[in-house]
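J.: structure for this input, please:
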Amino acid sequence: MRRAPAIALGLAALAGALAPSSAAAQAARCSASALPVAVVAPTPAAAAYGKELPLLARSTGRRVTGLTLRLTRRGRTVARGALGRALTTSGGRVRLTVEGALRAGAHRLAVSGRASGCARTVTTTRSLRFSAARRLAVTGVDEGDRTPGAPRQVTVRVRPRAGVPLRLVRATLLDAAGRTVGTGRRDAAITRATPLTLALSRDAGAGTYELVLSARSGKERASRVLRRALVLAAAPPAPLPTPATSLAPTTPVETPTGVTPGVFAQGISLRWSAGTGAGSEQRGFAVPGIGSGEVVCSPRAQYLRVVPSDGSHETSMVLWTHRDWTDWRESALRESTTTLGSSPEFLEGLNKFSAPAWDGSSNGSEKRSHGYMVGVVSDRGPFGGPGEARTPTTIRISWDWDFTTGGAERCSVDLDVHTEGAGGDGPGTLQARSLPVTWRGSATAAGRDAVVRDVPGFGRVAVECRPGPSGSRRLTVVDPAPGLRVDAWTFQGSDTTGVSLVAAPYVLELPTNGLVQGELWIDDGTGRKGDLHELLVASRWKVNDPDPAQNACGLAGQVLRR
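T.: Below you'll find the predicted structure:
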């Protein structure tokens, strides 16, 4: 019993001896130098960033809360931001708001936070250097297309120059205020046209954004940067449902579409003159739900290009092309269709002959031209499937160029692209109504061989593509309004035939392989074309193959109120 005080005294002494050691360990554990945070920039090129600097942070050990970052240069704050959640080893993106402009050179980054087990916030600083980057040279970057089924993803297509691979590719999408709305990356080398997916961090509506692309070109050790405008379409219109039952050949029935009539319209102009075309020779556009495209007009190349985003789908582009060289002219129907193993893109020349030389020499034979194209781009669904009726896009393009005199070259191109989207039926409202019919194999045609759309003030427009040699393949205006007129032209090969319908039945036979262009309007007795609607239908069908499984039909049409 007398030993108890001695034991108590010994324990107290031991506790006293340990206390300073524990405090020292805790202090060391929570020192600034021990803040377990690693921070890197997606690319060191200063030109790759706008008003936001998205730094990548990751905990190298313990969980960190209250993480804030402040970037300074020569004592002045350049950017600052915070992570609104705990930082773990899985990492996170800290968006710093740039105050002014980010410039090349050495910077100091102050990293503040509280590590798990620490009672106080500590700050550590480290160096972060940004470089001045040269312009990244690529053959092209195609317009952004919403990834089907993933509204917060956008896919662009990067095309490197031949023989010059791109490595460590980084992409940032900026809005008009310079804020980052999407990012993407690819570490593996890109040697040919390759899709690059950007994840959107916030809702991005249809409009024009800035795409900042950085990459290492060839064997270079420093990144180059390319900044360019990128047109982003609205979320892809939903595929139009097919009819629930096969329709009797003479009794079209209303087919619900699930899409509010409206239109996503893109009006694009390309103009340059006085030989100063550099930087103004290319314009991009979106083909909602299908892919992207571009139009190019320079003394070296003049073309329309469409790149489908899903290589597993059959995609078609049908164009009626008219070229005029003043002394003579020609017209022709052109169709491009993807197949398994075919080129992943459509390239249609505005020119017919080889392009003239850039230096204005006599090389090349087409130095002056004007003309137009009109047609339809459509998606017929996955290869090998029964066919899907998807929303098509119509294209109308006109051009005029003169490259005859060096230093005085000029070019102008106007392009209109229309796709059905959300909208309304108010007076003067721009609207598009899609008319798609697709089936593969006669046995799959039932329930897929017709579609009907209401066109207020005109009636109902139906398209049919029945299987079998005796089946009907036609467009009909059902329940027509009084005074309706339909003027239409059918293009096949290099031939054009026209017809004017002023009374029922309003029926247009659809060609085996061709394009129908028309106008629907109401004749009020004055001769004016009031409430004009434009019609385009691309048509390809085969119904007499000895093997019924080889028969197919693809109709892609649109009625557009301008």
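J.: every contact and neighbour count from this point should use C-alpha atoms.
T.: Fine.
J.: and the strands in the stretch 1-150 of the chain, which stretches?
T.: Using DSSP state E, counting those that start in this stretch, the strands of the stretch 1-150 of the chain run over 37-40, 52-59, 64-73, 76-82, 92-98, 105-115, 122-130, 138-141, 145-147, 150-160.
J.: quick check: buried residues in the first one?
T.: Read it as strand 37-40. V37, V39 (16 or more other CA atoms under 10 Å).
J.: how far out from the middle of the chain is it?
T.: How far strand 37-40 lies from its chain's middle: 33 Å, per CA atoms, centre = their mean, to the nearest Å.
J.: hang on, the earlier thing: any idea which of the strands of the stretch 1-150 of the chain is most buried?
T.: Among these, ranked by average contacts under mean count of other CA atoms under 10 Å, first place goes to strand 145-147 (a mean of 26).
J.: contacts made by that one with the rest, please.
T.: Defining contact as CA atoms under 8 Å, 6 or more residues apart in numbering, one finds that strand 145-147 is touched by 152-156, 232-236, 286-292, 309.
J.: 7 Å instead?
T.: 153-156, 232-233, 235-236, 286, 288-289, 291-292 (CA atoms under 7 Å, 6 or more residues apart in numbering).
J.: how about the residues you listed in TSV, adding distance to R453?
T.: Shown next, in TSV, are the contacts of strand 145-147 (distance: CA to CA, whole Å):
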residue	distance to R453
Q153	31
V154	31
T155	32
V156	33
L232	28
A233	24
A235	22
P236	20
A286	25
P288	20
G289	20
G291	25
S292	27
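J.: what is the nearest of these to T315?
T.: Taking CA to CA as the measure, G291 is the one of those closest to T315, at 9.9 Å.
J.: contacting residues around the closest one?
T.: D145, V307, P308, S309.
J.: would you mind measuring from it to T147?
T.: 9 Å (CA to CA, to the nearest Å).
J.: next, the second sequence, to be compared with the first:
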Amino acid sequence: MSPARGVAAWVLVALVGSLLPSTTATGAERPGAGGASATPAERVATRRVEDATRRKIVLDWNGPGGRQVRSTPVPGIGTLKLVCKPRNTMVKLTPYDRSAETQMWLAKHEDKAGPAVAVKNVRVYRWADADDDGRGGTGRSAHEGLNQATPVENYSSGFMHGVVSQRPGRHQPTAGAARTPSTSLEINWYWNGFHHPRQYRSCRIAATLQTVTDTSIGVDWHGDADGLAGPSRQVTPLDGLGDLELTCSPDHGDGGRQDVLLRTEDREATLYYERIEGEGAVDDHVETDTLEHDPVLGAVPPVTLPENGMLRLWWTAHGRTRRFVLSSYYVVNDAEHPHLNLCEVAAAEF
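T.: Sure, this is the predicted structure:
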């Protein structure tokens, strides 16, 4: 499915959902039996796709029965928990190591008087920055709620895509540290009847996680000294396409360089991308564009990384397309406190 069709499909689901009755309990509010009859193998399946571990987990209940919580590993990082209860809906991340800087970036799409998106960074950490003494930070887990109101609204639907990544805490250098592979996420949810008797309530949350376990794409550094001493550019060969070049460098007086590109010999190569920043109407916060190969550069032109946001990238070369979701947060302009400058960029295939 193309990105445009995916958004259109969600808008249609949201529109249909908005027409459902919210004040009377009727059969129209109850889901079909297909989700409830799914086998355990259909609910949780793991398979290998081009050296990637791909896992799908589905929470699906209808009426008084069914599990309202399901969990799955995020390889090398922690566990992801889906929760859908009439009084509580969320996606929760619990890392194995709270002393690391763990982030779950999400582009959350839902209906708010029209298609809306919000970029969320769900963090678990002990050190907020290089000046932190480590006695505060977050708890062992962090979450993103799915409901827009309290109490939880009668009906809701939406989807989000994102990436989970991890690096050493912000109190220490990280440029030369071994990287844990990042994991991409695609999550959609639907519930109905939460303001009605139990027999009319239903919920379904489906999550797909993909991890390329032998590759970790990203650039991290904490403080200008770390960024200047360690690698601020990463080159990752993409089988069948070319080389993915990711750069996030400190400010050497010129603002540094923060971008991503595909270097390839294929002159027909293209990139379609989405740039997602901030929160509000999709039309205002999701920028899309298509770039063609530059024969002089020998690459599809670079895309500037968001200072605090996400990219989704579809590179096509040599007849193949590979898709990535990328999170990006960097500060390179604090001349008074250069030790607080940092770059944390991670990408994963989806």
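J.: rewinding a little: of the contacts of G291 of the first structure, which are still contacts in the second structure?
T.: Checking the contacts of G291 of the first structure against the second structure (both residues aligned by TM-score structural alignment, their matches' CA atoms under 7 Å), the contacts still present are V307, P308, S309.
J.: who are the contact partners of the alignment partner in the second structure of the last one?
T.: When the second structure is aligned by TM-score structural alignment, the residue opposite S309 of the first structure is Y96. The contact partners of Y96 of the second structure, taken as CA under 7 Å, 6+ apart, are I77, G78.
J.: could you redo the last one with a cut-off of 6 Å?
T.: For Y96 of the second structure, the contacting residues are G78, by CA atoms under 6 Å, 6 or more residues apart in numbering.
J.: also the one 3 residues further on?
T.: Each residue near S99 of the second structure by CA under 6 Å, 6+ apart is listed here: Y125, R126.
J.: can you confirm it is in a strand?
T.: No - assessed by DSSP: H, G, I helix; E, B strand; the rest coil, S99 of the second structure does not belong to a strand; its assignment is coil.
J.: now, which of the contacts of strand 145-147 of the first structure sits nearest L168 of the first structure?
T.: The closest of the contacts of strand 145-147 of the first structure, once distances to L168 of the first structure are taken by CA to CA, is V156, at 15.9 Å.
J.: okay, now the closest residue to L244 of the second structure other than its chain neighbours: neighbour count?
T.: In space, and not counting its chain neighbours, L244 of the second structure is closest to L262: 4.6 Å by CA to CA, 6 or more residues apart in numbering. Using other CA atoms under 10 Å, L262 of the second structure has 28 other residues around it.
J.: which one in the first structure is aligned with L262 of the second structure?
T.: Using TM-score structural alignment, L262 of the second structure sits opposite V477 in the first structure.
J.: which other residues reach whatever helix or strand its match lives in?
T.: If you go by DSSP states H and E, V477 of the first structure is part of strand 473-478. For strand 473-478 of the first structure, the external contacting residues (CA under 6 Å, 6+ apart) are G459, R460, V461, A462, V463, E464, C465, Y506, V507, L508, E509, L510.
J.: just the buried members of those residues?
T.: Buried among the contacts of strand 473-478 of the first structure by 16+ other CA under 10 Å: G459, R460, V461, A462, V463, E464, C465, Y506, V507, L508, L510.
J.: would TSV of those with secondary structure and distance to P344 of the first structure be doable?
T.: Shown next, in TSV, are these (DSSP: H, G, I helix; E, B strand; the rest coil; distance: CA to CA, whole Å):
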residue	secondary structure	distance to P344 of the first structure
G459	strand	39
R460	strand	36
V461	strand	33
A462	strand	32
V463	strand	29
E464	strand	30
C465	strand	28
Y506	strand	39
V507	strand	36
L508	strand	33
L510	coil	28
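J.: can you name the residues that contact N192 of the second structure?
T.: N154, Y155, R201, S202.
J.: now, which of those sits nearest V83 of the second structure?
T.: For the contacts of N192 of the second structure, the nearest to V83 of the second structure is S202 (12.8 Å; CA to CA).
J.: residues contacting the equivalent of that closest one over in the first structure?
T.: Aligned by TM-score structural alignment, S202 of the second structure pairs with R410 of the first structure. Residues near R410 of the first structure by CA under 6 Å, 6+ apart: W272, S273, W401, D402.
J.: what about 10 Å?
T.: 271-277, 297-299, 368, 400-404 (CA atoms under 10 Å, 6 or more residues apart in numbering).
J.: most surrounded residue in those residues?
T.: C297 (27 neighbours).
J.: look at the counterpart of it in the second structure and give its secondary structure.
T.: The alignment partner of C297 of the first structure in the second structure, by TM-score structural alignment, is C84. Three-state assignment for C84 of the second structure (three-state DSSP): strand.
J.: hang on, isn't C84 of the second structure packed against A206?
T.: No - C84 of the second structure lies out of contact with A206 (CA atoms under 10 Å); the separation is 11.1 Å.
J.: pull up the overlap in contacts between those two.
T.: L59, D60, W189, Y190.
J.: could you export these to TSV, including columns for secondary structure?
T.: Formatted as TSV, the shared contacts of C84 and A206 of the second structure follow (three-state DSSP):
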residue	secondary structure
L59	strand
D60	strand
W189	strand
Y190	strand
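J.: ok, of these, which one's closest to S18 of the second structure?
T.: Of the shared contacts of C84 and A206 of the second structure, the one sitting nearest to S18 of the second structure (CA to CA) turns out to be Y190, at 12.0 Å.
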